[in-house]
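> Sequence first, then the predicted structure, then my questions.
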Amino acid sequence: MYPIQLFDTESSTFTYLLVAPDGHEAVIIDPVARHLERDLALLERLGLRLTYVLETHAHADHVTSAGALRMRTGARAAAPRGCGIEAAEVQLEDGAMLSFGAGETIHALHTPGHTAGSMSFLWRENVFTGDTLLIDGCGRTDFQGGDARTLYHSITGKLFALPDATRVWPGHDYQGRSVSSIGWERRHNKRLVGRDCAGFAELMDKLDLPKPKLIDVAVPANRALGLPQDGSGGGMNEAPNLPKRKYKSR
């Protein structure tokens, strides 16, 4: 089973739609506010009922549509406990399991380091790593409680413990790539191969990356699932009042 991979060109963010084999229910991971109508149209076109909206962490480079999707579809929002997204009704701990469709299970893996609350999601032979593990790279560790040593142990001790054939679906890619595997990343990831924890931390500490342009707006918005405080359903990339097109499901 493969996910449906969607892309936001402005932030190079991947959104994933996981569809149960029975073709009736779906889960979405890391949706982007400016693509709310695109994602709703896709659900309607495929006749899917959205059961969960999952967030891997509180993003700093885009605003989520999780709250708007929840309002429009009746799905439940789920986020890692400790990442500040208290608006999500499901607060995920390491090892939590979410069920959808006919016997489909998603396993939550707490993989902190990029942020203190970062979570990866394992479904069948696919792992959705957010900003924790990227293709030939990893997320930065210099804000939101990030820590290079913690990230090293999350990747090497938890993600790299998965079978080699596990497909890696990252939260971003900036070079036109879409998917990797645990085996490939374990053998070839340039930030990790040949480095112990201290060497990795030294490398990350020297990156000196610029501050994300949207962080001061995106992080507070994402902690509220992308909704304004009045709950009208808008977000930074959406009009304050969403169109009232009825979402249909099978």
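Received it, and whenever you're ready, just let me know what you need. In this text the structure is predicted, and so the values were computed from the model without any measurement.
> C-alpha from now on. contacts and neighbour counts both.
Fine.
> wait, residue 27 sits on residue 54?
Yes: the pair residue 27 and residue 54 qualifies as a contact (CA atoms under 8 Å) at a distance of 7.4 Å.
> What is the burial count for residue 183?
Neighbouring residues of residue 183 were enumerated by other CA atoms under 10 Å; the total is 18.
> Residue 70 now?
Residues within reach of residue 70, counting by other CA under 10 Å, total 19.
> what do you get for residue 160?
Counted with other CA under 10 Å, the burial measure for residue 160 works out to 18 neighbours.
> How much space separates it from residue 122?
Applying CA to CA, to the nearest Å, one obtains 13 Å for the distance of residue 160 from residue 122.
> can you check residue 227 too?
Using CA to CA, one gets 27 Å for the distance from residue 227 to residue 122.
> Structure two is appended below for comparative analysis:
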Amino acid sequence: MIFQQFFEKQSSTYTYLIACEQSREAVLIDPVVSEIEKYAEVLQSQNLVLSYSLDTHVHADHVTAANSLRSKFGCKTVIHRHSGVACADIYITDRSAIRIGQILIEARYTPGHTRACTSYVTEGMVFTGDALLIDGCGRTDFQEGDAATLYDSIHQQIFTLPDETVIYPGHDYRGRFSTTVQHERLHNSRLGQGRSKAEFIDIMANLNLPYPEKIDVALPANQACGQS
């Protein structure tokens, strides 16, 4: 497997490249439109063909590169069927899978941050988008978010993975790159140490977070696959 993690500073967004060494097919998870030239440089330098662009959800803090990548590389855009996005090529559901060469990428439906959140599992790794972050999780106070739903999603779809599974989140604001299922299950400040659903709901209800700075631009653009 070929793997690379990209970081977009303005929104602290992680994008992930996964590719099959044999077939040279590649996917990008949560690509950001401003970073297309970086992705293109890596794809070209490693002789890779971009087959799919996967979004974990409809983002509110940056604009997806889905449409631009489709125009530039002819790849297919992928998102969950509950996203409300009408312009994707493939609408996934829980436990559907995308294959690139010898690599199978399984979708796990993890709503709660938004209605469409999906995590992607492959070869000892899980890409959780905003559902589960390092020592945190996505907020649940907009985009049809629901704390009880997010609690169930994380416990049923992510914490049930093997302890050593590496978690790659959609964001981090402290320079951290990854974590593990075991570490988050034990130490996550909102979900760890066996916190009950009621405790989690109370924590999420009292975060008092500001209105997302870029939601009014990013959300409508992302509902159109990144078109302004």
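Right, received. Where do you want to start? In this text the structure is predicted, and so the values were computed from the model without any measurement.
> TM-score for this pair?
Comparing the chains after superposition, counting by TM-score structural alignment, normalised by the length of structure 2, produces a TM-score of 0.97; 227 aligned residues with a CA RMSD of 1.0 Å.
> quick one on the thing from earlier: look at residue 227 and residue 122 of structure 1 and report which has more neighbours.
Neighbours per residue (other CA under 10 Å) separate residue 227 of structure 1 from residue 122, with residue 227 holding more: 26 against 20.
> and the more buried one, how far is that from residue 108 of structure 1?
Distance of residue 227 of structure 1 to residue 108 of structure 1, computed by CA to CA: 24 Å.
> repeat for residue 88 of structure 1
Taken as CA to CA, the spacing of residue 88 of structure 1 relative to residue 108 of structure 1 amounts to 15 Å.
> Could you do residue 6 of structure 1 as well?
Per CA to CA, residue 6 of structure 1 is found 21 Å from residue 108 of structure 1.
> Which of these two has more residues huddled nearby?
Set side by side, residue 6 of structure 1 and residue 108 give different neighbour counts by other CA under 10 Å, the larger being at residue 108 (23 against 17).
> so where does the more buried one fall, helix or strand?
Assigned by DSSP states H and E, residue 108 of structure 1 belongs to strand 104-110.
> Apart from its neighbours in sequence, what residue is nearest the residue minimising distance to the centre of structure 2?
Taking CA atoms, centre = their mean, the centroid of structure 2 lies closest to residue 129, which sits 2.5 Å from it. Spatial nearest neighbour of residue 129 of structure 2, excluding adjacent residues (CA to CA, 6 or more residues apart in numbering): residue 170 at 3.9 Å.
> Mean distance between whichever strand or helix holds residue 168 of structure 1 and structure 2 after superposition?
In this assignment (DSSP H and E), residue 168 of structure 1 forms part of strand 167-170. Aligned to structure 2 and superposed, strand 167-170 of structure 1 gives a mean residue distance of 0.2 Å (mean CA distance after the TM-score superposition for structure 1).
> and whichever helix or strand comes after that strand, what other elements does it pack with?
In the C-terminal direction, the helix or strand that comes right after strand 167-170 of structure 1 (DSSP H and E) is strand 180-181. For strand 180-181 of structure 1, the packing partners by 3 or more CA pairs under 8 Å, 6 or more residues apart in numbering; DSSP states H and E come out as strand 167-170.
> Make sure residue 11 of structure 1 is indeed in a strand.
No: assigned with DSSP: H, G, I helix; E, B strand; the rest coil, residue 11 of structure 1 falls outside any strand and is coil.
> any idea how far residue 61 of structure 1 is from residue 220 of structure 1?
The spacing between residue 61 of structure 1 and residue 220 of structure 1, counted by CA to CA, is 12 Å.
> I should have written residue 201 of structure 1 there, sorry.
Remark: distance between residue 201 of structure 1 and residue 220 of structure 1 (CA to CA) = 28 Å.
> now residue 228 of structure 1
10 Å.
> got it, and residue 81 of structure 1?
Computed as CA to CA, the residue 81 of structure 1 to residue 220 of structure 1 distance reads 16 Å.
> And residue 135 of structure 1, by the same measure?
If you measure residue 135 of structure 1 against residue 220 of structure 1 using CA to CA, the figure is 28 Å.
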